[in-house]
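A.B. asks: What follows is a protein structure lacking sequence information:
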């Protein structure tokens, strides 16, 4: 998803940070940043209770690393302790337009937060959207100089595997994210005629980390055996395989979608995202939505854990900006 402009006014709600399951409650009673932090923290607790070492990687919404959402604010240690890395889109390229340099003030703003997370022991994964060879090269080398690992995505749809070798490709094992030098972010499998072809294409790569959807384009889920096959790089060496999961929007192509929602939206569902048809904003603090994501035995998170993924990549963390 495209990063919401950092110029968005960041409202700081100074009222109770306690969870509110009542959708009819006054908006002034909801601390939207803290509700998202709590959501991520509870997802982390549930996942790590099921499997020690399971990776939690929120994407965007990096302001949550400080208690007040300010660059120089005190760190929110409970949130930082709950996650293992932070994903960030459009850091150097793609903020206003794909294949265009991100304004320097936006990069400086984001870097201040990213560095604080990095200094707390979390890995930083950057996705820049650029297709020109010189810009892709600059993305990799600059991010590397900051101590980040990165992926230069040619398409915002994240639907192709680059022809070139991964940046700093190697055959060593990736036991932890600290060992990773590169990653592939591939969510849309529409260019593959079958799940088998999709899996073969992934297995043929040397990326240290794969961030993929656990569902093929036809809606069938990857099995634990299929995920296990992806955990060895072409040429040797183990790697991490992480599943994407949106927690700030509901998607009408997911297994959990109910047909009557097309006409009668549940109380926790809000407006459709105009940039991504079929994606709907959600009141992410609502119990019914959280039940879908992690609070029951058949939750989205449990499906990912049971399929043998090494972690989860949480998207639309910046949903708090929509409500603020």
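C.D. replies: Okay, I see it. This is a predicted model, so every value here is computed, not measured. Residues are numbered from 1 along each chain as shown.
A.B. asks: Every contact and neighbour count from this point should use C-alpha atoms.
C.D. replies: OK.
A.B. asks: Run through the helices of the stretch 101-250 of the chain in chain order.
C.D. replies: 104-119, 133-145, 195-203, 224-229 (DSSP state H, counting those that start in this stretch).
A.B. asks: in stretch 123-140, what counts as buried?
C.D. replies: Neighbour-count burial for stretch 123-140, counted by 16 or more other Cα atoms under 10 Å, picks out 123-131, 135-136, 139-140.
A.B. asks: can you check stretch 105-113 too?
C.D. replies: Under the neighbour-count criterion of 16+ other Cα under 10 Å, stretch 105-113 has 106, 107, 110, 111, 113 buried.
A.B. asks: okay but the third one is in contact with residue 92, surely?
C.D. replies: Right, residue 110. No. Assessed by Cα atoms under 8 Å, residue 110 is found out of contact with residue 92, at 10.0 Å.
A.B. asks: sorry, back to before: any chance of a markdown table for the buried residues of stretch 105-113, columns distance to residue 318?
C.D. replies: Formatted as a markdown table, the buried residues of stretch 105-113 follow (distance: Cα to Cα, whole Å):
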| residue | distance to residue 318 |
| --- | --- |
| 106 | 16 |
| 107 | 17 |
| 110 | 13 |
| 111 | 16 |
| 113 | 14 |
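A.B. asks: Just give me the closest of these to residue 79.
C.D. replies: Ranked by distance to residue 79 (Cα to Cα), these are led by residue 113 at 13.4 Å.
A.B. asks: Would you confirm that that closest one contacts residue 60?
C.D. replies: No. Residue 113 is not in contact with residue 60 according to Cα under 8 Å; the separation is 10.7 Å.
A.B. asks: Overlap of the contact sets of these two?
C.D. replies: Listed as contacting both residue 113 and residue 60 by Cα atoms under 8 Å, 6 or more residues apart in numbering is no residue at all.
A.B. asks: circling back to that earlier point, would a markdown table of the buried residues of stretch 123-140 with distance to residue 235 be doable?
C.D. replies: What follows is those, written out as a markdown table (distance: Cα to Cα, whole Å):
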| residue | distance to residue 235 |
| --- | --- |
| 123 | 25 |
| 124 | 26 |
| 125 | 23 |
| 126 | 25 |
| 127 | 25 |
| 128 | 27 |
| 129 | 28 |
| 130 | 28 |
| 131 | 27 |
| 135 | 28 |
| 136 | 24 |
| 139 | 25 |
| 140 | 22 |
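A.B. asks: another one to put next to it:
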């Protein structure tokens, strides 16, 4: 009898735990949906660090799938567990592929961000891309602060949507540049099809005119400009951060990210945080970016644990 009682307890506990975990995923899905509804229909949304959100009840979540236009995957082949230039374990790679291959097969572009150096790695990534139809790049550091040579080289083609993209730049930390003007000129003089970038420097944003100019590659072809936007963590270097939060943080700020100083996990379903993101989103729309790279979507996993 005791055995059956324990089994019943375990089943109830597991079922409750699974429901609780799904609640946090649903809250993030709903948040992304709100972000979509807060902007124009033609604005591009790319998800980052949250590919589990595309799945529900052992299959693709059709409703969420329609909300975004593309997704990314960090460290699929190189850079797992913050180990630069080290191959990701087969186990982890296969787990990630189980998520992103169905997403790609269903038609959504997947941009793979690897961390490492070397021509052999670049050749390997180029061959893998032919097998998987994923867009691989090899970034020279975890800092995401520099330009790099794309795996597939450049082209003069006009880029109208994400499915036409052959290469991309992911530059989210412009610290190595002396000013926003130098940063802007560096970006302007490139031929990447897609820019996944930080669009401000010391809280000074690119102008609408500069964003429009960045939409043209140096070789004259059109390209897409996507702005970085962290929605699962607050950053203490953003305009919205208040000085008093350094000592007394609001109750919707939970804790600092152990791996990234100055980044704080938030209760992303909190109305005050949502309003902050809405206003930041409004600023991005005003300067005319083509869309957003929504980062830290995987913050739900902190609350699940």
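C.D. replies: Now that the structure is in, tell me what you want to look at. Since the structure is predicted, the reported quantities are computational estimates derived from the model, not experimental observations.
A.B. asks: Just give the TM-score of the two.
C.D. replies: After superposition, the two chains reach a TM-score (TM-score structural alignment, normalised by the length of structure 2) of 0.90; 290 aligned residues with a Cα RMSD of 1.8 Å.
A.B. asks: Counterpart of residue 41 of structure 2 over in structure 1?
C.D. replies: Under the alignment (TM-score structural alignment), residue 41 of structure 2 maps onto residue 52 of structure 1.
A.B. asks: Equivalent analysis for residue 8 of structure 2, please.
C.D. replies: Counting by TM-score structural alignment, residue 8 of structure 2 has no partner.
A.B. asks: Same question for residue 183 of structure 2.
C.D. replies: Using TM-score structural alignment, the equivalent of residue 183 of structure 2 in structure 1 is residue 198.
A.B. asks: got a list of what its match touches?
C.D. replies: 189, 192.
A.B. asks: quick one: it and residue 186 of structure 1, what's the gap?
C.D. replies: 10 Å (Cα to Cα, to the nearest Å).
A.B. asks: Ok, residue 258 of structure 1 next?
C.D. replies: 26 Å.
A.B. asks: The two - which one has more neighbours?
C.D. replies: Neighbour count, other Cα atoms under 10 Å: between residue 258 of structure 1 and residue 186, residue 186 has more, with 18 against 13.
A.B. asks: Residue 160 is in contact with the more buried one, correct?
C.D. replies: Yes. In this structure residue 186 of structure 1 lies within contact range of residue 160 using Cα under 8 Å: 6.7 Å.
A.B. asks: Please say which position in structure 1 residue 293 of structure 2 maps to.
C.D. replies: Alignment note (TM-score structural alignment): residue 293 of structure 2 maps to residue 313 of structure 1.
A.B. asks: Can I take it that its match is in a helix?
C.D. replies: No. Counting by DSSP: H, G, I helix; E, B strand; the rest coil, residue 313 of structure 1 falls outside a helix, being strand.
A.B. asks: Could you count how many residues lie near it?
C.D. replies: If we define neighbours as other Cα under 10 Å, then residue 313 of structure 1 has 21 of them.
A.B. asks: for the one 10 residues further on, same thing?
C.D. replies: Here the count is done by other Cα under 10 Å, and residue 323 of structure 1 has 15 residues near it.
A.B. asks: Counterpart of it over in structure 2?
C.D. replies: By TM-score structural alignment, residue 323 of structure 1 lines up with residue 303.
A.B. asks: Checking my notes, that match in a helix, right?
C.D. replies: Yes. Judged by three-state DSSP, residue 303 of structure 2 forms part of a helix.
A.B. asks: contacting residues around it?
C.D. replies: 21, 24 are the contacts of residue 303 of structure 2 under Cα under 8 Å, 6+ apart.
A.B. asks: And for residue 129 of structure 2?
C.D. replies: Residue 129 of structure 2 is in contact with 135, 136, counting by Cα under 8 Å, 6+ apart.
A.B. asks: what residue of structure 1 matches up with it?
C.D. replies: Aligned by TM-score structural alignment, residue 129 of structure 2 pairs with residue 143 of structure 1.
A.B. asks: and what of residue 173 of structure 2?
C.D. replies: Checking TM-score structural alignment: residue 173 of structure 2 goes with residue 188.
A.B. asks: Distance check, the residue mapped onto residue 248 of structure 1 from structure 2 against residue 251 of structure 2.
C.D. replies: Residue pairing (TM-score structural alignment): residue 248 of structure 1 is matched to residue 232 of structure 2. Applying Cα to Cα, the value for residue 232 of structure 2 to residue 251 of structure 2 is 15 Å.
A.B. asks: Neighbour count for those two, which is higher?
C.D. replies: Higher neighbour count among residue 232 of structure 2 and residue 251: residue 232, with 24 against 9, using other Cα under 10 Å.
A.B. asks: Name all residues that make contact with the closest residue to the match of residue 248 of structure 1 other than its chain neighbours.
C.D. replies: Among residues not flanking residue 232 of structure 2 along the chain, residue 296 sits closest, at 4.8 Å (Cα to Cα, 6 or more residues apart in numbering). For residue 296 of structure 2, the contact set (Cα under 8 Å, 6+ apart) comprises 48, 49, 50, 230, 231, 232, 233.
A.B. asks: what's the answer for residue 158 of structure 1, then?
C.D. replies: By Cα under 8 Å, 6+ apart, the residues touching residue 158 of structure 1 are 185, 186, 187, 188.
A.B. asks: Out of these, which is nearest to residue 210 of structure 1?
C.D. replies: residue 185 (6.4 Å).
A.B. asks: count of neighbours near the aligned partner of residue 105 of structure 2 in structure 1?
C.D. replies: Under the alignment (TM-score structural alignment), residue 105 of structure 2 pairs with residue 119 in structure 1. Residue 119 of structure 1: 10 surrounding residues under other Cα under 10 Å.
A.B. asks: So residue 119 of structure 1 versus residue 111 of structure 1, what's the distance?
C.D. replies: Distance, residue 119 of structure 1 to residue 111 of structure 1, by Cα to Cα: 12 Å.
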